[in-house]
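S.K.: With the input below, show me the fold.
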Amino acid sequence: MMQSKGETGRQERYDLHTHTRASDGMNAPADNVRLAREQGLTGLAITDHDTVAGVMEAMAEGERQSILVIPGVEISTRASGKDIHVLGYFIQTDDPVLLQRLASLRETREARNVQIIDKLNGLGISITLDEVKAGLGRPLRPDESLGRPHIADALVRKGLAADMRDAFDRYLGEGKPGYASLPRISPEEAMGWIREAGGAPVLAHPGLYGDDELVETIVAKGRPAGIEVYHSDHGPEDEERYLVLARRYGLIATGGSDYHGVRQGVVFHGDLGSRYADGECVRQLQNAAEHGGR
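M.R.: Purely as a prediction, here's the structure:
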């Protein structure tokens, strides 16, 4: 990983990709911050899917714990028939245009959830969206988002999958019988939204798309500030390949665990802090955000 030292001489480590229960994570935002402190991190980013609902709670806890919390988001997009995710850092979470846009994305996500449930019902699986929401153990706020991990969790509770990974492999992953996708904005459009909200856009986990030609096309067209080189699902060869790509296009090489918490005893995707970026990376992202997100 990239390494740098702060004013105290201590190595700075920031997990730039974490989720909370505001989307499909398991933890309250403040719990992610406390866990970051336990892991010895300098800071973390809260990057929930299509919502910033967890950011303020996390930032408040960050002040109490002396942990830097970077306001972020992960926006769902689509390109060449694939779901592509774009991370945004140092965004203005109270920007009314951004909030309206994210609300429209959550409406699309809810419509997709309905389609997934319909497909599962067509497979003879008795499951409802109300059951999925009941599994949260609390009311879903209007500014929070429900995703496939919640549906996977319900399938596991019904004994129809061994764990979340099994649920995705059998039913919910791309190309599986319960998978559904609706038209979404392009990665380039999401990058524009992030810039307009004062942030720096970063292409998330390129290794998950299985198409490096598409990844390079997105980078060339969208010109994000960075690319997520270090991710829980990237091996050493992936990291080297995307580091080369980052250098070719002058992108910031970022890193994060994509931590979603623990479900059925399994961490998804990786432990908080298991992938990270250094202080120089964070300063570069902040500088990019201050200069138009590039």
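
S.K.: drop to CA atoms for contacts and neighbour counts, all remaining ones
M.R.: Noted.

S.K.: what ranges do the helices span in the chain?
M.R.: Counting by DSSP state H, the chain has these helices, from start to end: 29-38, 55-65, 96-122, 129-134, 148-157, 164-167, 187-196, 212-222, 236-249, 279-290.

S.K.: to compare against the first, here's another:
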Amino acid sequence: MAVTRADLHAHTTASDGVDSPAAVARLTAEAGLAAVAITDHDTMAGVEEAVREGKRLGLLVLPGIELSASEDGIDIHVLGYGMDAGDPLWRERLLRQGSARTRRNERMVEQLQALGIDMTLEEAVEAARAAGAAPASLGRPHLASVLVAKGAAASIRDAFDRYLGEGAPGYAALPRIAPEEAIEWILEAGGVPVLAHPGLYGRDDIVKRLAGGGRLAGIETSHPSHDERQEQRYAAIAARFGLIQTGGSDYHGRRGEELRHSEIGARTADAAPLLERLAAQR
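M.R.: Modelled structure (predicted):
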């Protein structure tokens, strides 16, 4: 199968997705796509399983990640593709990211308890296990599941709106590296760094600075959160600085009737420029 259309942004139970890595590969094949990138938050734990299933299906699975960074209190995410998962320094850095996420989860539970909500971190861990996720991948969606189960929220979206979204009383910022540092981590692990969903940040000055810094390889111009005008604006920025353009669904799956972002294949990109860039770095 010649690689053409690909979903270059998908999550699995290795982080905060609902479907296993193998299931995401199967969904991609069923959508008629040629490739998918597994881009879980701050981990590559789901890549190997997805690659195995992809080989069985004749589907190209790209190893990826979505690294968490921040600037001025704003979450900035950098997608990485093709990193060497066995690189010792890369593995150490990802462990550091995981430790920061654990501290954040503990703080959010404490804040929810202070609001009078009777819940524990152990209950959130069990919610993650019930969803097929490893405890190390515990995140806000799992906390939200506990809030819904206890009747403190009507739905996952309601839990985020009332308690867990940025600015909400249960929210805690994750101690994060700067976006430039995330880019360097990916490069030093042999990967290709791409700025994720720039339209979510509301800071095009940051987008332009990173795009013109000489280290970023691409911009995710096609994303469910972007309208047509935003896609055109970020495509123009990418063209101005000679960056590749990528796109993806940011698939997380369904929790009950709720779908986070969009279905696999709802947003895609031509994978050829990314594959060419990866080949040039080898």
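
S.K.: Indicate which one of the helices of the first structure is closest to Ser257 of the first structure.
M.R.: With distances scored as CA to CA, the stretch of the helices of the first structure nearest to Ser257 of the first structure is helix 29-38 (11.6 Å).

S.K.: mean shift of that closest one relative to the second structure?
M.R.: After superposition onto the second structure, helix 29-38 of the first structure lies on average 0.4 Å away from the residues it aligns with, using mean CA distance after the TM-score superposition for the first structure.

S.K.: Report the buried residues of that helix.
M.R.: Buried residues in helix 29-38 of the first structure, counted by 16 or more other CA atoms under 10 Å: 29-30, 32-34, 36-37.

S.K.: In the second structure, which residue range corresponds to that helix?
M.R.: Following TM-score structural alignment, the partner segment of helix 29-38 of the first structure in the second structure covers residues 21-30.

S.K.: Now do the same for Ala167 of the first structure: its match in the second structure.
M.R.: Under the alignment (TM-score structural alignment), Ala167 of the first structure maps onto Ala159.

S.K.: Could you double-check that its match lies in contact with Leu147?
M.R.: Yes: in terms of CA atoms under 8 Å, Ala159 of the second structure counts as a neighbour of Leu147; the distance is 6.6 Å.

S.K.: for the corresponding residue of the second structure for Thr128 of the first structure, what are its contacts?
M.R.: Across the two structures, Thr128 of the first structure finds its equivalent in Thr120 of the second structure, going by TM-score structural alignment. Contact analysis of Thr120 of the second structure by CA atoms under 8 Å, 6 or more residues apart in numbering lists Val109.

S.K.: What of Asp95 of the first structure?
M.R.: Ala197.

S.K.: One more: the one 10 residues further on?
M.R.: Contacts here follow CA under 8 Å, 6+ apart; on that basis Leu105 of the first structure touches 50, 76, 184.

S.K.: And for Asn121 of the first structure?
M.R.: By CA under 8 Å, 6+ apart, Asn121 of the first structure lies in contact with Ile127.

S.K.: Next one: it from Ser145 of the first structure, what distance?
M.R.: 22 Å (CA to CA, to the nearest Å).

S.K.: Could you do His205 of the first structure as well?
M.R.: In this structure, His205 of the first structure and Ser145 of the first structure are 20 Å apart, going by CA to CA.

S.K.: Looking at these two, which is more packed in?
M.R.: The residue with more neighbours, out of His205 of the first structure and Ser145 and counting by other CA atoms under 10 Å, is His205; that gives 28 against 24.

S.K.: And for the equivalent of that one over in the second structure, nearest residue in space, chain neighbours not counted?
M.R.: Matched across to the second structure, His205 of the first structure falls on His197, judged by TM-score structural alignment. Here the nearest residue to His197 of the second structure in space, its sequence neighbours aside, is Glu220; by CA to CA, 6 or more residues apart in numbering that works out to 5.6 Å.
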